[in-house]
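[1] Have a look at this fold, sequence not included:
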């Protein structure tokens, strides 16, 4: 599976493309009624994203803008978004109402997820201290320096391979308001070199007192993640636990079920898995009887066997 469609909603608002330079801006929606997507691909091939944001600032009352989505900034597989970050930080005083920012709403036709060049995104959070929601797509070159942010409630990092340093940076950050954390850990082939030990600060929950939704997904080491989660202190305060999209087998599910009780959860999401029917049924019987919503949809989690008899299993989103 790859990402084939752009965000249609963000921060509870419908996404709206800011038109290119040849389009009329007379009938634009109210500034606070949509999540504005700004992409350089809507301009000439040589048009820089910074020119797009300049036109946006001239056409829209930015003091009322609540959510921004940064789309493709040109040849995203060749250069990262450092100039975009600089442009946003330079204009931050013009966005006093901004509460949500997504960096890299880029689909497969523009660039596969693991080929998107990223950079250190921490300056955006440091510069926009009122942000409540932040998302980023792409793991190549991605950095996240440990920081403190008192307003952030939602953090989403979508990758085909999440660097261990990013996992550690997030785990070492003080995020007292964070309620929703979604990390796509990915595979080593695409830079996902984290181990379960890197997740320990997150799983302890020490810096995440308000966390209610934890997603550690799209991982090749999903069995090890499930085993670590089984005894993680943070789990007792969760409402939703998401271990989907990865290579979860009977071993990981058994470790999860033999750990601390999960019957307090509102939802357990394990979709795209490699469980046997017997273990699927065990998960259902254990949790659905307690009122937990369990997602065990297999999606396209198919196994391949090579000529040597080796079984290959895949995460949902890799390249």
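    Yes, it's here. The model shown is predicted, which means the values in this text are computed figures rather than measured ones.

[2] going forward, measure contacts between C-alpha atoms and count neighbours the same way
    Noted.

[3] For the stretch 151-300 of the chain, which segments are assigned as strands?
    154-158, 180-186, 213-219, 240-242, 267-269, 293-295 (DSSP state E, counting those that start in this stretch).

[4] List the buried residues for the fifth one?
    I take that to be strand 267-269. 267-269 (16 or more other Cα atoms under 10 Å).

[5] same check, this time on stretch 40-55
    40-43, 48-50, 52-53.

[6] got the buried residues of strand 267-269 as a markdown table, with distance to residue 293 columns?
    Shown next, in a markdown table, are the buried residues of strand 267-269 (distance: Cα to Cα, whole Å):
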| residue | distance to residue 293 |
| --- | --- |
| 267 | 5 |
| 268 | 6 |
| 269 | 8 |
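
[7] Which of these sits closest to residue 257?
    Closest approach to residue 257 among the buried residues of strand 267-269 (Cα to Cα): residue 268, at 11.7 Å.

[8] If we go by neighbour counts, what in stretch 159-179 is buried?
    159-179.

[9] same deal with stretch 243-256?
    Quick answer for stretch 243-256 (16+ other Cα under 10 Å): 243-250, 252-256.

[10] and what of stretch 284-298?
    284, 287, 292-294, 296.

[11] ok, and what's touching it?
    262-274, 280 (Cα atoms under 8 Å, 6 or more residues apart in numbering).

[12] then this one, side by side with the first:
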């Protein structure tokens, strides 16, 4: 699977801030009309310099959505100074509702090599934030530069998404221990153990119980090497009854997980079920497709992969390195 830069974020067209010596013809659009993306990758600017240029060029009080792209222009650097700088200026962004940390694609840096850090200060600095996407997390980077999260209380967050090739179990546990009463959408990409994806089903229990996030309507537990185990847990999870959509996509889902879903609680109340990138045999694909068709559930069973049923190691997740 190829990760791409989003064209739209939080309902706004994404615009990469032009560098100082390359202004847009006709000038910049209104600060609240686009989602602003900051990118140091191909510019002779440090993030600090680009940030000051941004604050001096765009009215921060009207910015509604912000994407942080590559924050280095030479060698990869820690994300910590970025978090510190953005958090320190959070009071200048009263209208900010959406934040994307590390809108970086493979040509710029592989997802598992993105040097992240503790992102909790940014969540705490923007109490009115409604959407947060975090990309990165993996094992090759130094310990102090790995993705971390502390349990938080945030009353405004409606959408939380972690895109990772190796999501640490402690981050999953912190999500489950957080108080997010407004959360409607949660998506977790677990990744591969080789890249630090060591989350277990037990780490997901607070989310699966339905007690953690009372307003949750979409749940994505995906891109996992233990997708069958997750599907088995989901089959009896109380949270499912209140969901409108469910994703168990991008991972190693096989017949065992699919059979558990068929034998478990009804999924016919869902509007959509995403199982793309799977390892199901044709009979199981047909049974799930028929069930969803009868119930009017939109199902995605694309990207079926052929594999050796005697060799579980031949299965792989969609996003790892």
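    It's in. For clarity, every value in this text was computed on a predicted model and none was experimentally measured.

[13] quick one: what's aligned to residue 287 of structure 2 in structure 1?
    Superposed on structure 1 with TM-score structural alignment, residue 287 of structure 2 falls opposite residue 282.

[14] where's its match relative to residue 222 of structure 1, distance?
    Counting by Cα to Cα, to the nearest Å, the separation of residue 282 of structure 1 from residue 222 of structure 1 is 18 Å.

[15] Then residue 317 of structure 1?
    14 Å.

[16] what's the matching range in structure 2 for stretch 105-125 of structure 1?
    By TM-score structural alignment, stretch 105-125 of structure 1 lines up with residues 103-123 in structure 2.

[17] thinking again about what came up before, would JSON lines of the buried residues of stretch 40-55 of structure 1 with distance to residue 229 of structure 1 and secondary structure be doable?
    JSON lines is the format used below for the buried residues of stretch 40-55 of structure 1 (distance: Cα to Cα, whole Å; DSSP: H, G, I helix; E, B strand; the rest coil):
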{"residue": "40", "distance to residue 229 of structure 1": "41", "secondary structure": "helix"}
{"residue": "41", "distance to residue 229 of structure 1": "41", "secondary structure": "helix"}
{"residue": "42", "distance to residue 229 of structure 1": "43", "secondary structure": "helix"}
{"residue": "43", "distance to residue 229 of structure 1": "46", "secondary structure": "coil"}
{"residue": "48", "distance to residue 229 of structure 1": "44", "secondary structure": "coil"}
{"residue": "49", "distance to residue 229 of structure 1": "41", "secondary structure": "helix"}
{"residue": "50", "distance to residue 229 of structure 1": "42", "secondary structure": "helix"}
{"residue": "52", "distance to residue 229 of structure 1": "44", "secondary structure": "helix"}
{"residue": "53", "distance to residue 229 of structure 1": "42", "secondary structure": "helix"}
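
[18] For structure 2, which residue is located at the greatest distance from the centroid?
    residue 26 (34.8 Å; Cα atoms, centre = their mean).

[19] Against residue 198 of structure 2, how distant is that one?
    50 Å.

[20] Equivalent analysis for residue 57 of structure 2, please.
    For residue 57 of structure 2, the distance to residue 198 of structure 2 - Cα to Cα - is 43 Å.

[21] now swap in residue 78 of structure 2 and tell me
    22 Å.

[22] can you check residue 135 of structure 2 too?
    17 Å.

[23] what do you get for residue 278 of structure 2?
    20 Å.

[24] returning to that earlier point: between residue 57 and residue 198 of structure 2, tell me which one has more neighbours.
    Remark: of residue 57 of structure 2 and residue 198, residue 198 carries more neighbours, 20 against 13, as counted by other Cα atoms under 10 Å.

[25] corresponding residue for the more buried one in structure 1?
    Match for residue 198 of structure 2 (TM-score structural alignment): residue 193.

[26] how about that match, what does it touch?
    Shown in contact with residue 193 of structure 1 (Cα under 8 Å, 6+ apart): 161-164, 187.

[27] switch the cut-off to 10 Å
    161-165, 167, 185-187 (Cα atoms under 10 Å, 6 or more residues apart in numbering).

[28] still on that earlier bit, to residue 32 of structure 1, which of the strands of the stretch 151-300 of structure 1 lies closest?
    strand 154-158 (19.4 Å).

[29] picking that back up, out of the strands of the stretch 151-300 of structure 1, nearest to residue 234 of structure 1?
    Per Cα to Cα, nearest to residue 234 of structure 1 of those: strand 213-219, 9.0 Å.

[30] Read off where the closest one ends up in structure 2.
    Going by TM-score structural alignment: strand 213-219 of structure 1 matches residues 218-224.

[31] The matching stretch vs structure 1, mean deviation?
    After superposition onto structure 1, the mean distance of stretch 218-224 of structure 2 to its aligned counterpart is 0.4 Å, using mean Cα distance after the TM-score superposition for structure 1.

[32] Quick one: distance of that stretch to the chain centre.
    Mean C-alpha position of stretch 218-224 of structure 2 versus that of the full chain (Cα atoms, centre = their mean, to the nearest Å) differs by 9 Å.

[33] One more: stretch 314-321 of structure 2?
    So, by Cα atoms, centre = their mean, the centroid of stretch 314-321 of structure 2 is 16 Å from its chain's centroid.
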